[in-house]
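1. only geometry, no sequence info:
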């Protein structure tokens, strides 16, 4: 039975991680009078309000002739299913929750007493150690529970495979009692009681041998999560397993709003331990399965993309030709590879504003922006922010701030620990790095979106002289050099001589940074003007602070989805589940039934996208709808929280 204190601690954490949010009404406004907000309003026409797509540079469509249609965008998070595609091109699915350990035929009858088992084992040991005197010494170690700290050293065992077999023999028959390790600089093995002293131990080597026998030092498992940010889910899993999030590896992050499936690796973890966590994780909307050992842990970028299965409810038209033409256009022509609205946060303060302040080394403004009052937040968050605004007392603000406000809590804890509220740079550094970098990446994405729109306005949907291009072959070469830690390879540049070799699908635009090149045409001037307007020099992105190292990267301007499929389904119940999740399939849930003459119609569409491309931007191309939270709420949609 679980320890009561641990159980209570877990339940308290569960409550903190999922605070009940009471939303403010749309018409409620917050009046903020502080130096930071006033300066923002003056310099950037900043409004403390949710942004539209146009506010983050999203304005163009590829196929303007498609009239579009209205649907319910993300009304329910289980209408948005995402499955990771691994580096080998396999779609990741959760198919089982149980770990079936491989059964090994026992050489010792389990019905025997421990003493009888040991005697049988000593007989078998003669196949490995021929010196009977040494076997007798090992018997004495076992019988006396190692009280004399005796160490028995074998004769030379030149063959590594034979040494491995002997290690495995003792682990199997004398687990937790006898330890073995190869003696340093020899081919001999030391054998001693598990707590023996004065031994020539190499525990790390022993550990490597143990995990190698299992198949690798990492246990890979599939994570199924519901309506959770990826890092939030990882933190919950780490807490449940009594470990740190650093011991868990992922290939990519997924949106909160949706049900997503992806691989995770855990360093020096056993499937049995992870499997037991499922009973605690179920209430958090997380389940783990498909366990196996692997030699390498996952790191960001170790994937090919994602497969999306999306249900768009309340389809507004009956003309299937319009839908079919729109989806054919998406499949054959593609969509503008804008960074979606999720990239810029879910509050009335776009995250790129914080990123801009950080890149300008205005640490105070960055902190003030994170802590300031925002519209549309829960009453508890609003109260905590007001306490901070009125008192600047980090302890009092922390008492009210919900645990899922990670950035705010990190800053307030830093202020409390340092006993001062003006160490802004250090306070920012207390925010977990992945979250801290999210702000500056949002600014890069904001600039990229603006540049993408300008490129289309200037050159249309065709490559131009001076554009940067990366073909499929070039991308493979760049990826290979990246994995091999060679010097970073640059894109090719279109000239009048080679322009016929390239298409719009080869064109890339840079994410601003200190180690990228810019197009050799008017797009370069546009980038420079945008950054100059914000008083940011790309060269500073290297020297600003080692914690905000931004070399930059390249992103395709136009993307074509793969594996595009669609169908129309009729339904009567607005809250009916219209698609099966991986967990539904494991639990044997029946597939939804199509009701052709149902009260409502839904468009179900599936497609695959490369990593970092946004499904919402593909849907935008099909429907011609604004995907921002502000626009969705203005249309009367109730977003399932």
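-> On my side now, so go ahead. Since the structure is predicted, the reported quantities are computational estimates derived from the model, not experimental observations.

2. alpha carbons only for contacts and neighbour counts from here, please
-> Fine.

3. quick check: end-to-end length of stretch 192-206?
-> In terms of Cα to Cα, to the nearest Å, the two terminal residues of stretch 192-206 are separated by 13 Å.

4. next, count neighbours for the nearest residue to residue 466 once chain neighbours are set aside.
-> Nearest-residue entry for residue 466: residue 520, 4.2 Å, with adjacent residues in sequence omitted and distances by Cα to Cα, 6 or more residues apart in numbering. The local packing count at residue 520 equals 16, with neighbours defined by other Cα atoms under 10 Å.

5. residue contacts, the residue nearest to the spatial centre of the chain?
-> Geometric centre of the chain, nearest residue: residue 253, 2.3 Å, by Cα atoms, centre = their mean. Residues touching residue 253, when contacts are defined by Cα atoms under 8 Å, 6 or more residues apart in numbering, comprise 229, 230, 231.

6. from residue 479, how far off is the last one?
-> Okay, so that is residue 231. For residue 231 relative to residue 479 (Cα to Cα), the value is 25 Å.

7. higher neighbour count, these two?
-> Between residue 231 and residue 479, counting by other Cα under 10 Å, residue 231 is the more crowded of the two (17 against 13).

8. my read is that one is in a helix, agree?
-> Yes: assignment of residue 231 by DSSP: H, G, I helix; E, B strand; the rest coil places it within a helix.

9. got another one to weigh against that:
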């Protein structure tokens, strides 16, 4: 993906083998300093011979500003949700007068509920509540968005008991995805985690209708989900309702006839005998506070999302119950903090030996208070070995040691181009992740599904199942063939089995997998465009800062919006050399960013037109995807760089004759969203 792209320095570099084995590429996440969180005592880390460096084991409370210096304009690969003040184009994801997301209930359910809320709260507070509900829904649509679960809105003290009861009913009627709780006389509103979880299993309309049925508590009433032929999917829905509301509700599957007079199965829910009369708010159905368990995941030769799929299958939870701060390399040994919801520390310890057989170790298990967020890290530390050192071609004009020394000095001084690394695009795969992202942005849902199921050339159960699906479109048969740990594939296939391999069915299939996975593909496409834009910018203007470039303000004020922190260089500033190339940023495409006002801005528009996205709004409402965009520095610096050569004395002294006897050991730190392979590319002048 980076071949022919630009470099910062003009040193010669050298050749070598990177990632010869996972042990040659070790990544350890640098966590946020512990003093930024209020702490609790953690359990001792699990004793193993390969224990990672001691990582933070603090309880995560309300997210705080994490950066000590100027804020980076782009969180983890633009995947993390920026703060509300920093994200351009905030508010409801579905703007006024626009078509609502498919199957989503309207936020404004009627004049009656609005007037009740206005009369009980007063119009100003009622409007603030409406904005809170909109922003929470918007946050649920952003990457990982675990912090949305901690958001609360106070309605203030409501002293009258009847008024509190009326408010509970009115809020829940207008906003089914919210719950209200009373602390003393103060009423607090927050997102309903159970509503959000059920949305991952059935449509949002079904979820909304189910919770309205739950709130009504009508004697002898029942609720039925849409017909569903998939037994495994019905089992998951049964399990969810019994786990969350088992003391109040009971479920059973019964036979129905569909529009074609064919037999089908549906799940019916009813209140247990006399339980309908219990006067309890929906928020009280959650019998105990959500459990969060933090741990350090050590993995080898596994993608982060693949590792989560394996863990989720073993623990019987959803992949979306895991949170993490960044995606780590596959061909490496990596250490990263994670938090899993609804799993106790004891349960996590039980699966340790099984996970070791699958390339994972679980360390430092302890209770936590909430999810992690993407971008909630200081960076990553890398320990890398480059083997089989050689000169480029037949260039022996300098000693290999001199070539290495020159390269290290240049990169430490000048930095490297901040490209997204090849692993972001599925290096070596038949279908790159950005191709799927483009299909999703173009709303070509069937094409996106078929790209998703395009097999690799290997002959194994996963690729054989994918091959079978493309040949037959038999979703049910493919489900049987796929291993259990392929959770996302199975989620998608269940929807395809239920709705068909057509535009509607494939749309619902994509909605069936976690939001973070859907938007991952779109961000891969945006990353590809950014890489090409950075290469073009350096090719035509070099390291000179020119009129129309964008620079990011170092103003450390969260009340200033992201776009207001981006400044367009004037002709006067260019002639005065006011800014350096290290301050120049380029936009990640989205609906709320500004483009450079020079040739680079024109290039963006032409490039998007090439992919027929010139009219793209970067909102795919049918998939609940909202891509506001962000900004990323063109250049980045490496920190704490150190290295040494290992090999025989003869090999080091006479390295151009005994090159293969020498290996290079490097150690350095990079900021979040920076790629070590890209830094190595600049050092060695090699494409990987």
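-> Everything's here; your move. Fair warning: this is a prediction, and the values are worked out from it, not measured in the lab.

10. superposed, what's their TM-score?
-> Here the superposed chains carry a TM-score of 0.62, computed using TM-score structural alignment, normalised by the length of structure 1; 443 aligned residues with a Cα RMSD of 3.8 Å.

11. sec struct for the residue nearest to residue 466 of structure 1, please.
-> Assigned with three-state DSSP, residue 520 of structure 1 falls in the coil class.

12. same deal with residue 627 of structure 1?
-> For residue 627 of structure 1, the assignment made with three-state DSSP gives coil.

13. was I right about it contacting residue 53?
-> Yes: between residue 627 of structure 1 and residue 53 there is a contact at 7.0 Å, judged by Cα atoms under 8 Å.

14. what do those two both touch?
-> Overlap between the neighbourhoods of residue 627 of structure 1 and residue 53 consists of residue 341, taking contacts as Cα under 8 Å, 6+ apart.

15. between these two, who's got more neighbours?
-> Neighbours of residue 627 of structure 1 and residue 53, each counted by other Cα under 10 Å, are more numerous for residue 627; the result is 21 against 18.

16. returning to what we had before: in CSV: the contacts of residue 253 of structure 1, plus distance to residue 257 of structure 1.
-> Conversion of the contacts of residue 253 of structure 1 to CSV gives the following (distance: Cα to Cα, whole Å):
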residue, distance to residue 257 of structure 1
229, 8
230, 11
231, 13
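
17. and those residues, which is closest to residue 302 of structure 1?
-> The shortest gap between residue 302 of structure 1 and any of those belongs to residue 230, at 15.4 Å (Cα to Cα).

18. check contacts around the aligned partner of the closest one in structure 2.
-> Alignment note: residue 230 of structure 1 maps to residue 304 in structure 2; criterion TM-score structural alignment. Counting by Cα under 8 Å, 6+ apart, residue 304 of structure 2 touches 327, 328, 329, 330.

19. and the lengthiest strand in structure 2, what does it pack onto?
-> Assignment by DSSP state E gives strand 379-390 as the longest strand of structure 2. Secondary-structure packing of strand 379-390 of structure 2 (3 or more Cα pairs under 8 Å, 6 or more residues apart in numbering; DSSP states H and E): strand 15-17, strand 25-30, strand 663-670.

20. related to what we said a few turns ago, quick check: the aligned partner of the residue nearest to the centre of structure 1 in structure 2 vs residue 377 of structure 2, distance?
-> Taking TM-score structural alignment for the superposition, residue 253 of structure 1 sits opposite residue 327 in structure 2. For residue 327 of structure 2, the distance to residue 377 of structure 2 under the criterion Cα to Cα works out to 12 Å.

21. what comes up buried for the longest helix along structure 1?
-> Longest among the helix segments of structure 1 by residue count, using DSSP state H, is helix 433-459. For helix 433-459 of structure 1, a neighbour-count test (16 or more other Cα atoms under 10 Å) marks 436-456 as buried.
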